[in-house]
Every structure is written in structure tokens, then in C-alpha cells.
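[1] The following block contains a protein sequence and its predicted model.
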Amino acid sequence: MTLRLRLLLAFAFLSIVTAVAVSGAGYVRARDAIVQRAQDNAVIETTNRVEQLYPLPARPPDSAALERIAGKVSGREGAALAQANGVSAGSMDPSVITPELRSLVSSGRVGWQRVPYGGGVWLVVGMRMQVSGGAPSDVEVYVMRPFSSEIEVVSELARNAWLIGGAGLLLALGMAFLAARGVLRPVRELQVAAWRLGQGDLAARVPVRGRDELAAVATTFNSTASSLEHHVGELRRMEADARRFVADVSHELRTPLAAMTAVTDVLDAETAALPGVAGQAARLVNRETQNLTRLVNDLIEVTRFDSGTAALALDDVDVAEVVSRTLRMRGFEVTATLPSGVRARLDPRRLDVIVANLVGNALRHGAPPVTVSLSVADSSLVIEVADSGPGLPAEVLPHVFARFYKADSARGRSEGSGLGLAIAWENARLHDGTLIAANRPGGGALFTLRLPLGGER
């Protein structure tokens, strides 16, 4: 349920409760007052008419006397009944007199009661008349008066109460809509700004209106965003400086490394003629120079990816031939399943780098036999490199393509640069492909490379 709907429902519930409480209480009080006043007036009027007949004779009245009494107290709109000693007379239907009212009048008190009659509501008033000296007589008088006008007034009050309640509900809903709009607009602006911030737009800000709690939230958000923008800017500047430093150092190292490589190649050719310790030192220098050259080349390649200058040199190639050449040139002893006739448009140099890094990693850190398989699935080129080693620990899998990541923190250094798998992953991404690391059910690591056959970017 949205916040707008909750606000509207809350205002509607509050307005309904308020309308029921105010209108209902007003209606009940007004209805009771109208009914009470009508009953009091009817009782007073009937009492006055009866008092005009006093004093009554002491002798019991006959039927004619009762008819005369009923006619005197009935009035123009009502009907009356006078009775004594079982004799009754008048225009009123005796059946409307309830036993409760008869019992009350028989006890000498004035009573009244509303009763339904003839499709309407009537007020029946009854009392016992007195004879000379104030003693109660046997004559009971009942007067029936229409109560329709009072009922109409009460009905009109009920309609007015409903109308007032409905108008109050509409007004409350309108106020709720305006309030929700005023409250939710800053919330929506904050949501949009937070989304923009999450998408990398660090310049996203929220307009600050007023001095309420929402304005305080907007101010805090803007302050946080400004601080984040500043810190991210500093981090980006430091990262750019670090990348530039690595690129500069790598390029500067290439010239002395070229000279060192030339010297070590000469030494390597003469190692057989050198005495024991000198030969070992020459071989060590040659090997370490090659490792340093490989590290510098990998660093230069990484800086190209980071700067966005890495580009594909696409060509229509036989994939099996490219992979076979990679394995043959590096002397990798693996089991290869490379069906012929699989052609794709890709960068053969970068595919060579990917396969060489994957197979070299499997041979260094896995266990033989290492297998390389080529297939086509769902218009994608699929190359799988698997080994028979212990596999990759679960905590290593999320970081296997991270730069300079070492699964064994106790291992100070390795033959590789620590960038091989990262460069393979970047080359796969450059082809709009994927490179995934996993463990085989039977043991061993499995790297799966997927590249589009068309080489679209």
C-alpha cells in the first residue's frame, strides 16, 4: 500500500469518525429535543383542555357525557376517547391504547406513548379526570394526535447529518490529497535524487523548501551527496594518478628491459660453458628478466583497459587453428578437443592471450590432465579449460579474476604476474563475451569462455 493511499485512508477514517461523532451527537440531541418538546406540548394542551371541563359532576357520567368530553378534548387534528365503568365514547380507536399506557393512567398519573397507526406515527396521551374537591373520578381520557410533522423534522435532521458528514468526508479527502501531495513531493524528489546518485550522478541534489523535518532530511541528503562527490572525486583523482604512474613506469621500464633481455639471451646461450655457480646465476637472471618483462607487458595491457584505449582487431578466423597454435607455441601438454570448421569473427591475438592464460593457470595451480574443448552453443563460441586438481575454494571463486589476487596468502610470489586471469576476463568483456570460473562435480576447476560468433560490439 502506497504512502499516498495510507494518508488518504487515514484522513477518510478520521473524517468519518469525526462526522459520525459530531453529526450523530447533534442529530440525537436535536431529535430528542424535538420529540420531548412535542410530547410536552401535547400533554400540556391535553391537560388544559381537560381542566376546562372541571368540575365534573359527582354522579357517574353516561354515554352522552363521555361523548361530550371526548369531543371537547380531541381538537381539530386528533381523536379522543373517554371511558368510565366499562362505557366508552369518542372517535378514537381503543385498540391503539397499549396495556402499559392503561396501567399508567389507571394509577392516576398522566401518561403518553408513540404508537404506529394508519401508516403513520401518533402520540397517545392519557389521564384520569377529577371530580369536585380534587378527588379522582372513574373517567379516563385518551387523546391521539398525529406525530408526522415531528417525524419529518427528525428525518430532515438525519438527512442533513448525512449530507454534512458526506461533505466533511469530501473536504477531508481533498485536504488529504493536498497534504499527501505536499508531503510526498519532497519524498519523490528525494527518491529520484537517490536513484540518480546510485546511477553515478554525484551532482544529484534535492531542493530544500521550508524548515520542517523534510527540509532537514533534504539538507542532510545534499550534505551527504556533496561529501560523497568530494571523496569520490579524490579517489578518482588518486586512481587516475596511480594508473598514470603505473603506465609511465611500465613504459619507462621497457627500454632497460629490452637491453637486459638482449644481455640475458647472450648469457643463456653461454650457460653451458660457464662454471656451476656462474651458470646457475645466469639462468636465474634470464628467468627473472623474462618474468619481469611479462609483468611489465601485463601492466601496460591493464593500463590500456583502464584508459579505454584497448581495441579489437577483428578478423574471420578458424577458432580451432588459433587455439591449436596457442597450445603448440607455448608447449602446453593438454588434451584438446577442437573440431574443425568453427569460424568466428574475433581478435585472434586477444583470443590467444585468453587461452594461454587459462591453460597456463590450470597447469600451474591445477593438476593434469588438463583438457581444452571447443564447441558452439546458442550462437556463441564456447571454450572450456578444465584441470583435475582440487578445484577452487568457495572463498576464492568471487575473486579469481581480481588483479594480483592470491588464493594462498602465504605464497609470496609465483611464476605468473598475478594479472593473467584479470587480463583474460577483460579481453572476454571486450568481445562482449563472458568468462566464468567454477568447480567440476568430479573435482577440478573449470573456466568457461563464451564469445559471440559474429564478434558484434
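    Right, received. Where do you want to start? Computed from a predicted model, the values in this text were never measured in an experiment. Residues are numbered from 1 along each chain as shown.

[2] From now on I want contacts and neighbour counts done on CA atoms only, so please keep to that.
    OK.

[3] Tell me where this structure has strands.
    In the chain, the strands defined using DSSP state E lie at 79-84, 87-90, 111-117, 120-130, 136-146, 315-318, 335-337, 343-346, 371-377, 380-386, 434-439, 445-452.

[4] Output those in TSV; the columns should cover mean neighbour count.
    Shown next, in TSV, are those (neighbours: other C-alpha atoms under 10 Å):
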stretch	mean neighbour count
strand 79-84	24
strand 87-90	19
strand 111-117	16
strand 120-130	22
strand 136-146	22
strand 315-318	14
strand 335-337	15
strand 343-346	20
strand 371-377	17
strand 380-386	22
strand 434-439	18
strand 445-452	22
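
[5] Run through the residues that contact the residue nearest to Leu101 when sequence neighbours are not counted.
    Among residues not flanking Leu101 along the chain, Gly111 sits closest, at 6.3 Å (C-alpha to C-alpha, 6 or more residues apart in numbering). Contacts here follow C-alpha atoms under 8 Å, 6 or more residues apart in numbering; on that basis Gly111 touches 101, 104-105, 125-127.

[6] and what of Asn357?
    With C-alpha under 8 Å, 6+ apart, Asn357 has these contacts: 420-421, 424.

[7] can these go into JSON lines with extra columns for neighbour count?
    Listed next are these as JSON lines, based on neighbours: other C-alpha under 10 Å:
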{"residue": "Gly420", "neighbour count": "23"}
{"residue": "Leu421", "neighbour count": "24"}
{"residue": "Ala424", "neighbour count": "24"}
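
[8] Included below, for side-by-side comparison, is a second structure:
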Amino acid sequence: MRGIFQRPGGGGAGIGLNRDTSDGVSIRTGIRWKLSTAIALVGALVAIALSLVVHNAARVSMLDNSRDLADERIQLAQRMYGPGRPPPFGAKIDDPAIPADLLAKVTEGRRATYVSDGPHGVPDIWAAVPLRDGRVLSWHERFTDRNADVMKDLDQALIIGSIAVVFGGSALGVLIGGQLSRRLRKAASAANQVAKGETDVRVREAIGGVVRDETDDLARAVDAMADALQQRIEAERRVTADIAHELRTPVTGLLTAAELLPPGRPTELVRDRAQAMRTLVEDVLEVARLDGASERAELQDIMLGEFVSRRVAVKDADVDVRVVHESEVTTDPRRLERVLFNLLANASRHGKPPIEVTVEGRVIRVRDHGPGFPEALLAEGPSRFRTGSSDRAGHGHGLGLTIAAGQARVLGARLTFRNVRPAGAPDDVPAEGAVAVLWLPEHAPTNTGSYPMLPASGK
């Protein structure tokens, strides 16, 4: 039953319609798809709500019109009906199918209309009026096909409009989200370049655009943070360099004074410590220069295998050098020698013999058979004044590998570290050695500001 409507002075009940919908939405990661999905969902909810409102309003309006028509016909039929004449317009006297609620209202002396659910969900329109002789004149018809067609066309238009809203909202979300996503990707790329030490990169300039939004605020904050960190690092580097520079004179004087002491064990200890302090001061100064990014390589063409073999033979004749493939490279021989000697010194100090050096094309590998590199070094790279675990780095100041990594950066090379374990062995199995690999670039490192050294005349 839908409700009872009275004319005149009669009350009426409204029409309600519930529709259950279940939408499966696949949400992809990323701002573009999240924003597109959010806009599409909001658009779908709004479209469904408006469609329901419009559908119900149109249905109620049509039923009201049908009720008014039924009320007019039952009044006209009442006026035209008389003794000896049949009821006009298909009206009936005391129709047994008249709904009980409508009959109850009519027996009270009121003219009323009524809407009930018919077969297949098609509403039935009733109108009834009491006669003077106590009988009931009623008129009944189904919701017309024309009205049903109008509602069907309206529902189709609402469905098409809802789909258009959803797809339009999705397209708008992809457009807006794509623009925001591109800006964020540019900001992330610029931030990664800053993290790699490219101090001239500005995140705000990288994202571009003339519209200021939260992305610009984030970029400006990152730029401000990078500037503050750079200033702090530069201040620390200058302090370190100044301290090391100021220590050079007294340490040199101390070393000279130690040479004047009489021979003996105490003199040897003083000389050894003074020399160690001088080496430390020089290493700290070199690290400070490398951190300042002011170092430039002086490039020469060398045969890498021959160069490594000669230098290692002078440094330590017990080191085994194997040249798998000879190659001509353009690099700075002095800095390459510094890297090579530091790697050999680290292997000799913290590893175990035999120490092996392999040259294969542009790649140099230095391997020892000790306990391997500390996990912190493998994860984060060399760090000054951190010697790692007592197994491998119980001595020294942690500057050797730091200098090697810095010099490799000036050469445009890449320095990697790994431990050697049996094939298929888990990480908790002790290492059988450590390998440092220097990957020299295929082309001269002009991006580091290096310049070629001109050969001497006559050569």
C-alpha cells in the first residue's frame, strides 16, 4: 500500500522508495588516482542522491496528476449518475475490490483518492465517493503506459547523466592529480639531487609554475632546510680545516724536536706518535678539502693495468696483482694512487693476507681474507672517525676509506664495498674476506670540473 489521499480536507501520505547500491572501487596508489577516485566517488554519491530525488519527485508529481484526474472523473461520474443509468467512465457501484482503507474513509462521508501497489509494481489509482442511498461509487485505473514510459525515459536520462558525472569527475581528478603529482615528482627529484650534494639545485625552481599552493610551501621549506644544513656543514668544515691547519705548525715542530732526542726506546715512541699525529692532521685537511668540493682532477691517459702493477709493487711486493684485461683510461694518476694505497692500507691493517688486486678493464678490485667490512659501512658507506667493529677496524681513525671515497668522487668514479661469503650462505655466516671495487668512468669526469693535464713538450 502506498497511501490515502483525501479531497477535500483530507490528509495524505507520501511515497518512499529505497534503492541499494554496491560499487566495487579499485583504488590505485598515487595522488593522481587517489584524487580521481575521490572525485569520482563524490560525484557518484551526488549523482545518485540527485537521481533519487528527481525520480521520486517526478513519480509523486505524476501520481498527484493521476489522483487529480481520478478525483475529477469521480465527481463528474457522480453528477452524471442517476436512477436507471449505468455509472459513466467505467465507474462501479460497491466494487468488491475497493481497498479497505479507502472504503473506511468513504463510509465517513468523504470523497477520497487512494494509491496502491498493483501487479509488477505498477501503481493502481482509486477514487471513491459516497452516494445518497448509502452505496459507494468508485473508479479505478492502472498507472498509464504513457506515464510509465516517461518514468523509464527519465530513469535512463538520470543514469546516463550520473555516468557522465562520474567519468567527468574522474577525468578532472586525473587532470588535477596529474599536475600535482608531476610537481611533487619534480620536487622529490630535486630533493634527491640536493641529498646527493648538488647544492646549486633549488626545489622551488625545479617544480616551476606560477600558481602558488602547498607544493610551493613545501619546496620553499626544503630549500630553506637545505640552505641551513649546507651552512652548518660548511661552518663545521671550515672549523675542522682551521683546527687542522693550526695544528700543522706545532705538530711539525714536535716532530722536528723529536728528531733531536737521543736514541732510545722513548725517543722512538715519541717520534712514532708525533708522526701519527702529523698524518692525522694531513688526513683531516684532505677530508676538509674534499668536502669543500673544490678539488679538481688533473687528467692523463694511462694504461690502467700497468699503472696499478707498478704502484702496488712499490707499495707492497707481497700483494698479488692480476691484470685480466688491460685498458687505457683518462684519470688523475695521483688521486688514483691515493685511492689504491688507502684501500691497500685498509686491507693490510684490518684484513688478513693474502691481499689480491685485480684489474679488469676499468674496474679495480682489492680483496683481503679477513673478517669483512662492518655492517654499518656496507649500509651507509665510509664515515670519518668511525672505525666500525673491533674485528676489522680496531685501529685507525676511519679517515682512510673516507678519503678514498672522496678522491673517487673527484675522479668521477664509484667505490663500492662488499663482503665475500660462501655461495648460498646466510648473512649470519662469517665473511671470508672483504672486497673494495673501484669503477672508473668511461669518459673523463668533466662534470666534476676536472681538466686535462697537457703533456710536456717533446713527448
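    In hand now; what should we look at? These numbers come from a predicted model, not from an experiment.

[9] ok so, going back, give me the distance between the residue nearest to Leu101 of the first structure and Asn48 of the first structure.
    Counting by C-alpha to C-alpha, to the nearest Å, the gap from Gly111 of the first structure to Asn48 of the first structure is 15 Å.

[10] Next: Thr309 of the first structure.
    From Thr309 of the first structure to Asn48 of the first structure the distance is 114 Å (C-alpha to C-alpha).

[11] just Leu66 of the first structure next, same as before
    Counting by C-alpha to C-alpha - Leu66 of the first structure and Asn48 of the first structure are separated by 17 Å.

[12] More neighbours: which of those two?
    Leu66 (23 against 12; other C-alpha atoms under 10 Å).

[13] I'd say the more buried one and Val73 touch.
    No: at 10.9 Å, Leu66 of the first structure and Val73 do not qualify as touching, with contact defined as C-alpha atoms under 8 Å.

[14] that older thread, which one of the strands of the first structure lies nearest to Ala180 of the first structure?
    strand 434-439 (47.4 Å; C-alpha to C-alpha).

[15] Glu328 of the second structure contacts Met303, correct?
    Yes: at 4.5 Å, Glu328 of the second structure counts as touching Met303 under the criterion of C-alpha under 8 Å.

[16] Looks to me like Ala127 of the second structure is in a strand.
    Yes: assessed with DSSP: H, G, I helix; E, B strand; the rest coil, Ala127 of the second structure lies in a strand.

[17] and it, how many neighbours?
    30.

[18] close enough to count as contact, it and Asp68?
    No: look at Ala127 of the second structure against Asp68 with C-alpha under 8 Å: they stay out of range, at 9.4 Å.

[19] aligned partner of Gly400 of the second structure in the first structure?
    Aligned by TM-score structural alignment, Gly400 of the second structure pairs with Gly420 of the first structure.

[20] Skipping its backbone neighbours, what lies nearest its match in space?
    Excluding its sequence neighbours, the residue lying closest to Gly420 of the first structure (C-alpha to C-alpha, 6+ apart) is Asn357, at 5.4 Å.

[21] what lines up against Ile39 of the second structure once you look at the first structure?
    Under the alignment (TM-score structural alignment), Ile39 of the second structure maps onto Leu8 of the first structure.

[22] Touching, that match and Phe177? I think so.
    Yes: the criterion here is C-alpha under 8 Å, and Leu8 of the first structure meets it with Phe177 at 6.6 Å.
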